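Trainee: just the structure for this:
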Amino acid sequence: MNQSIVEDIVSHFGEKVFEFEEPFGLLTFTTHAENLIEIVSYLKDHPTFKFTFLTDVTGIHLPDNTGKEFCSVCHLHSWENRVRLRIKVFVPTSAPIVPSLTPLFECANWLEREAFDFFGILYSGHPNLKRILNMDEMDYFPMRKEYPMEDATRNDKIDAMFGR
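Mentor: Here you go, the predicted structure:
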């Protein structure tokens, strides 16, 4: 099934879809932000594929990936065909903007708010993009890899205390 999906979307979208892979059998590909709605609509309304369920929308922060530091990932599921796929969209830190999938899937409302809350990815066209799990007063996004792994001010983790 994955091969027929790849052939179909490549013939329909051409260079708008790229970087195809199948880690653990999960069809994965990348597209640009401006093509996301068109591609997801096509997959949702396709008479054979029927990707009618949005399983998840999440974010990834890749600070060393210059010009593509943030990745918004959406997972689609075709219940009828028992097939899942993953679509990645990379955006820069200077404009971490991805179009919202809420016009296609109502559940994207909360999923995108969570990705915004933790990564700061802005979903354009979202009806109510605001924090849902962190405090409104937070001026940072806790899942970004911008902070040290450990608190340097702590003195209870000195190697000498552990015989090193």
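
Trainee: use CA for all of it now, contacts and neighbours both
Mentor: OK.

Trainee: I'd say Leu133 and Arg113 touch.
Mentor: No - using C-alpha atoms under 8 Å, Leu133 makes no contact with Arg113, being 9.0 Å away.

Trainee: more neighbours: these two, which one.
Mentor: Using other C-alpha atoms under 10 Å as the criterion, Leu133 and Arg113 rank with Arg113 on top: 24 against 10.

Trainee: which residue, neighbours along the chain excluded, lies closest to the more buried one?
Mentor: Of all residues not flanking Arg113 in the chain, Leu129 sits nearest, at 5.6 Å (C-alpha to C-alpha, 6 or more residues apart in numbering).

Trainee: I'd like the structure of this one too, to check against the first:
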Amino acid sequence: MAEVMNQDLITLLSEKFGDKIIGVNEPYGLLTFETTKDVIVEVLRFLKESEVANFNFLTDITAVHYPEKKHGIAVVYHLHSMVKKIRVRVKVYIDSQNPTIPTATTLWNAANWMERETYDFFGVKFEGHPDLRRILNMDDLGVFPMLKQYPLEDPNRVDKKDEYFGR
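Mentor: Presented below is the predicted three-dimensional model:
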């Protein structure tokens, strides 16, 4: 069995998806690339079913909020090929005003709870998800706590005032 290199995967993805594969880099040797939400399911399916890639394990789905960017939320997928012993990170930037993306539950059953957690904390709506509801927070919580639109500390706390510490 020949070892699969990051460059082999990028070549395969570029041949199949063309300019839909962008932002390719390798921080600490971990192949990372970006794609768009209209082809994310096809990209994930290709990575899972390709004989060369064989990414049979979905390690994680999460999100990152970048309030200063145009597309403020990045949905991040981590995949692992246990057979080929290689990992990959796939990012999809979506609009923070309408955070929707297709579900990956059609490919991996494990995506169910990972997508629920991402919805619970970031408000990302996974279209086609069989049971998208909060998983860790209260059902009636009206906010998504991991979005960086809230102050880190309560400005009204009196125990943090400088005059109490001689400053």
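
Trainee: do you know the score for how well these two fit?
Mentor: Here the superposed chains carry a TM-score of 0.97, computed using TM-score structural alignment, normalised by the length of structure 1; 163 aligned residues with a C-alpha RMSD of 0.7 Å.

Trainee: okay, strands next: where are they in structure 2?
Mentor: Listed in chain order, the strands of structure 2 (DSSP state E) span 22-25, 31-35, 57-65, 73-81, 86-94, 100-102, 125-127.

Trainee: just the helices in structure 2 please.
Mentor: 6-17, 40-49, 111-122 (DSSP state H).

Trainee: ok so, going back, residue in structure 2 paired with the residue nearest to Arg113 of structure 1?
Mentor: Counting by TM-score structural alignment, Leu129 of structure 1 lines up with Leu132 in structure 2.

Trainee: neighbours of its match, just the number please.
Mentor: Using other C-alpha under 10 Å, Leu132 of structure 2 has 18 neighbouring residues.

Trainee: got the contact list for it?
Mentor: Glu115, Arg116, Tyr119, Lys125, Phe126 (C-alpha atoms under 8 Å, 6 or more residues apart in numbering).

Trainee: was I right to think the first one contacts Asp60?
Mentor: No - applying C-alpha under 8 Å, one finds Glu115 of structure 2 not in contact with Asp60, separated by 9.2 Å.

Trainee: can you pick out the residue with more neighbours from those two?
Mentor: Legend: neighbour count by other C-alpha under 10 Å for Glu115 of structure 2 and Asp60, higher for Glu115 (27 against 16).

Trainee: quick one: map that one onto structure 1.
Mentor: Checking TM-score structural alignment: Glu115 of structure 2 goes with Glu112.
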